[in-house]
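Enquirer: coordinates only, sequence not included:
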């Protein structure tokens, strides 16, 4: 993805902040626990926190959380959902926290949007020695036949290159983590995947897909045509045609330790 296109995609979510808050899934608690397992303490930065999906899980697990989010509309939704949470405006490239002030930096479906040439030194700056950087992604489990079909029908704007397990593994194989140009040293990346699921109806799954960046930046006529194909596909499948169903997912985690 070209830089201009990446910037357009990552800045698109605020236009659908309320829908994002309503429809996007949370993260598997087992995945969040694994991400935090080696952290030296409870202080966690949720970086690129969006509407607080990961923040809420961290709070439920007892972490001392600070959420940082650059988009004002997304931050408003986070504060509405979690009024007691510490939530600050800021970005991965300009983190509004002191040096060595957190034991872990987690990013839910956000790490791929960071400019790591700038964000890497910032993350290293706020992490205490031994601290953890972890990215988490919810990916659709296309080992299930109807999910694989959904990925084919929706196309890459609806189901992107890192939105399935195989795609995620390929996209993160050479992930640009803070390895060069950073005073602090980081260890070797570790990866793990954890079963997850989200109760959906056909309508709410379409609404979820409509909050993806590729859909948000798409011309309206093309977007409606794509969502129409997805609706027709879901109506044609016995697993999704009537009532609620579970969307099978994995929460995939990439973590690295600051040495």
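Expert: Received the coordinates, thanks. Treat the numbers as computed from the prediction; the structure is a model and nothing was measured.

Enquirer: switch to C-alpha atoms for all contacts and neighbour counts from now on
Expert: Fine.

Enquirer: which residues in the stretch 51-200 of the chain form helices?
Expert: 53-60, 72-81, 116-126, 145-158, 165-172 (DSSP state H, counting those that start in this stretch).

Enquirer: Tabulate those helices (CSV), appending mean neighbour count and distance to residue 226.
Expert: Shown next, in CSV, are the helices of the stretch 51-200 of the chain (neighbours: other C-alpha atoms under 10 Å; distance: least, C-alpha to C-alpha, whole Å):
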stretch, mean neighbour count, distance to residue 226
helix 53-60, 20, 26
helix 72-81, 19, 25
helix 116-126, 21, 32
helix 145-158, 17, 6
helix 165-172, 16, 21
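
Enquirer: got CSV for the ones you listed, with distance to residue 92 too?
Expert: Output for the helices of the stretch 51-200 of the chain, formatted as CSV (distance: least, C-alpha to C-alpha, whole Å):
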stretch, distance to residue 92
helix 53-60, 16
helix 72-81, 14
helix 116-126, 5
helix 145-158, 24
helix 165-172, 18
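
Enquirer: Can you name the element that comes right after the longest helix along the chain?
Expert: Under DSSP state H, the helix in the chain containing the largest number of residues is helix 220-236. Per DSSP states H and E, the first helix or strand lying C-terminal to helix 220-236 is strand 245-257.

Enquirer: what comes up buried for that following strand?
Expert: By neighbour count on 16 or more other C-alpha atoms under 10 Å, the buried set for strand 245-257 is 245, 247-257.

Enquirer: out of the residues you listed, who's nearest residue 221?
Expert: Using C-alpha to C-alpha, residue 247 comes nearest to residue 221 of these, at 26.7 Å.

Enquirer: Thought residue 199 was touching that closest one, still the case?
Expert: Yes: Residue 247 is within contact range of residue 199, at 6.2 Å (criterion: C-alpha atoms under 8 Å).

Enquirer: residues touching the nearest residue to residue 179 once chain neighbours are set aside, list them.
Expert: Closest residue to residue 179 apart from its sequence neighbours, by C-alpha to C-alpha, 6 or more residues apart in numbering: residue 186 at 6.3 Å. Shown in contact with residue 186 (C-alpha atoms under 8 Å, 6 or more residues apart in numbering): 178-179, 256-259.

Enquirer: let's bring in a second one:
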């Protein structure tokens, strides 16, 4: 989860944690297969949130360290992933010794980091030859009905924010992690997958977007109600029914150069 979301004037931290825990999707198995190095003994899940990826890592890697700055997120994470070592910290400052990890992964969070300070800190925590992986896991907007649902929901948020279209913050263009002398050139994997969701889960998932979390709680709940009506009327989904929601995952992977300083 992003730092900007945590500092928003919208929903309370507790409600954000509940939404993330209930509705954020896990990571496709193929992505972890590609990102994790062979014989990985220790992996760091950076900006772990409520543990969507951590819960999968503990079944694959002997030592999992989950770093998360928000205490209420960590509280939920502790319940979800008791086998992981939970630590407070940020991408720019991790309470770990040099060369601690064979791999460090972050999901849906790179856009909130300060690359100038985060990249050297990530390199410090990794052993020489260790893997740094970044992934984004979004609804697949190349599918027409998913794109239309997204447009409808975003328009609702603009209206409920009271700012109008001109008051919306432009989408932030996020550069890929720089590698420089510390890391090898980035490799990329793109894949698509799907998950079965109910109407309630569609509404909940849409409500975890950054622009939704930033809304005042009353406005967010109003958006939720209207999205629920849209799902019922336009997608013809009733309570208890499911639909396969197309997802798109982009992964980046690099390794710390052996001659890089700790």
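Expert: Good, I have the coordinates. Everything quoted here is computed from the prediction, not taken from an experiment.

Enquirer: just to revisit the earlier point, the longest helix of the first structure - contacts with which helices or strands?
Expert: Packing partners of helix 220-236 of the first structure (3 or more C-alpha pairs under 8 Å, 6 or more residues apart in numbering; DSSP states H and E): helix 145-158, helix 202-209.

Enquirer: mind giving me CSV with these and columns for distance to residue 84 of the first structure?
Expert: Formatted as CSV, these follow (distance: least, C-alpha to C-alpha, whole Å):
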stretch, distance to residue 84 of the first structure
helix 145-158, 34
helix 202-209, 26
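
Enquirer: Residue 212 of the first structure maps to what in the second structure?
Expert: With TM-score structural alignment as the criterion, residue 212 of the first structure lines up with residue 209 in the second structure.

Enquirer: what about its match, how many neighbours?
Expert: Residues near residue 209 of the second structure, counting by other C-alpha atoms under 10 Å, number 16.

Enquirer: what sits against residue 174 of the second structure?
Expert: By C-alpha under 8 Å, 6+ apart, residue 174 of the second structure lies in contact with residue 111.

Enquirer: so residue 201 of the second structure touches residue 25, yeah?
Expert: No: Residue 201 of the second structure lies out of contact with residue 25 (C-alpha under 8 Å); the separation is 10.2 Å.

Enquirer: how much space between residue 68 of the first structure and residue 191 of the first structure?
Expert: 24 Å (C-alpha to C-alpha, to the nearest Å).

Enquirer: thinking again about what came up before, of the helices and strands packed on helix 220-236 of the first structure, which approaches residue 88 of the first structure most closely?
Expert: Of those, nearest to residue 88 of the first structure by C-alpha to C-alpha is helix 202-209, at 25.7 Å.

Enquirer: buried set for the closest one?
Expert: 202, 205-209.

Enquirer: before we move on, what about stretch 187-200 of the second structure?
Expert: 193, 197-200.

Enquirer: Residue 214 of the second structure versus residue 100 of the second structure, what's the distance?
Expert: 35 Å.

Enquirer: Neighbour count: these two, which is higher?
Expert: residue 214 (21 against 17).

Enquirer: who are the neighbours in contact with the aligned residue in the first structure for residue 188 of the second structure?
Expert: The alignment partner of residue 188 of the second structure in the first structure, by TM-score structural alignment, is residue 191. Applying C-alpha under 8 Å, 6+ apart to residue 191 of the first structure gives the contacts 252-255.

Enquirer: Reformat the residues you listed as CSV; add distance to residue 91 of the first structure.
Expert: CSV is the format used below for these (distance: C-alpha to C-alpha, whole Å):
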residue, distance to residue 91 of the first structure
252, 23
253, 21
254, 20
255, 19
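
Enquirer: what's the burial count for residue 221 of the first structure?
Expert: 8.

Enquirer: Excluding chain neighbours, give the residue nearest to the residue most central in space within the second structure in space.
Expert: Nearest to the mean C-alpha position of the second structure, counting by C-alpha atoms, centre = their mean, stands residue 108 at 2.7 Å. Leaving aside its sequence neighbours, residue 108 of the second structure sits nearest to residue 136 (C-alpha to C-alpha, 6+ apart; 4.9 Å).

Enquirer: And that neighbour, how close does it get to residue 220 of the second structure?
Expert: Taking C-alpha to C-alpha, one finds residue 136 of the second structure at 24 Å from residue 220 of the second structure.

Enquirer: neighbour count winner among these two?
Expert: Neighbours were tallied for residue 136 of the second structure and for residue 220 using other C-alpha under 10 Å; the higher tally belongs to residue 220 (21 against 17).

Enquirer: what does that one align to in the first structure?
Expert: Residue 220 of the second structure maps onto residue 223 in the first structure, with residues paired by TM-score structural alignment.

Enquirer: mind listing what that match touches?
Expert: Taking C-alpha under 8 Å, 6+ apart, we find residue 223 of the first structure in contact with 215-216.

Enquirer: Check the spacing between it and residue 155 of the first structure real quick.
Expert: Taking C-alpha to C-alpha, one finds residue 223 of the first structure at 11 Å from residue 155 of the first structure.

Enquirer: what does residue 23 of the first structure give?
Expert: Taking C-alpha to C-alpha as the measure, residue 23 of the first structure falls 20 Å from residue 155 of the first structure.

Enquirer: what's the answer for residue 97 of the first structure, then?
Expert: From residue 97 of the first structure to residue 155 of the first structure the distance is 39 Å (C-alpha to C-alpha).

Enquirer: Between its first and last residues, how far does stretch 108-123 of the second structure reach?
Expert: Stretch 108-123 of the second structure has an end-to-end distance of 19 Å (criterion: C-alpha to C-alpha).

Enquirer: and what of stretch 178-193 of the second structure?
Expert: Chord length of stretch 178-193 of the second structure, first to last residue, is 28 Å (C-alpha to C-alpha).

Enquirer: now that stretch, how far from the centre of its chain.
Expert: Averaging C-alpha positions (C-alpha atoms, centre = their mean, to the nearest Å) puts stretch 178-193 of the second structure 17 Å from its chain's average.

Enquirer: How about stretch 203-212 of the second structure?
Expert: How far stretch 203-212 of the second structure lies from its chain's middle: 12 Å, per C-alpha atoms, centre = their mean.

Enquirer: Other residues contacting it?
Expert: 5, 16, 19-20, 22-24, 153, 157, 213, 220, 224, 227-228.

Enquirer: Could you pick out the buried ones from those?
Expert: Judged by 16+ other C-alpha under 10 Å, buried ones among these: 5, 16, 19-20, 23-24, 153, 157, 213, 220, 224, 227-228.

Enquirer: Appreciated, that's everything.
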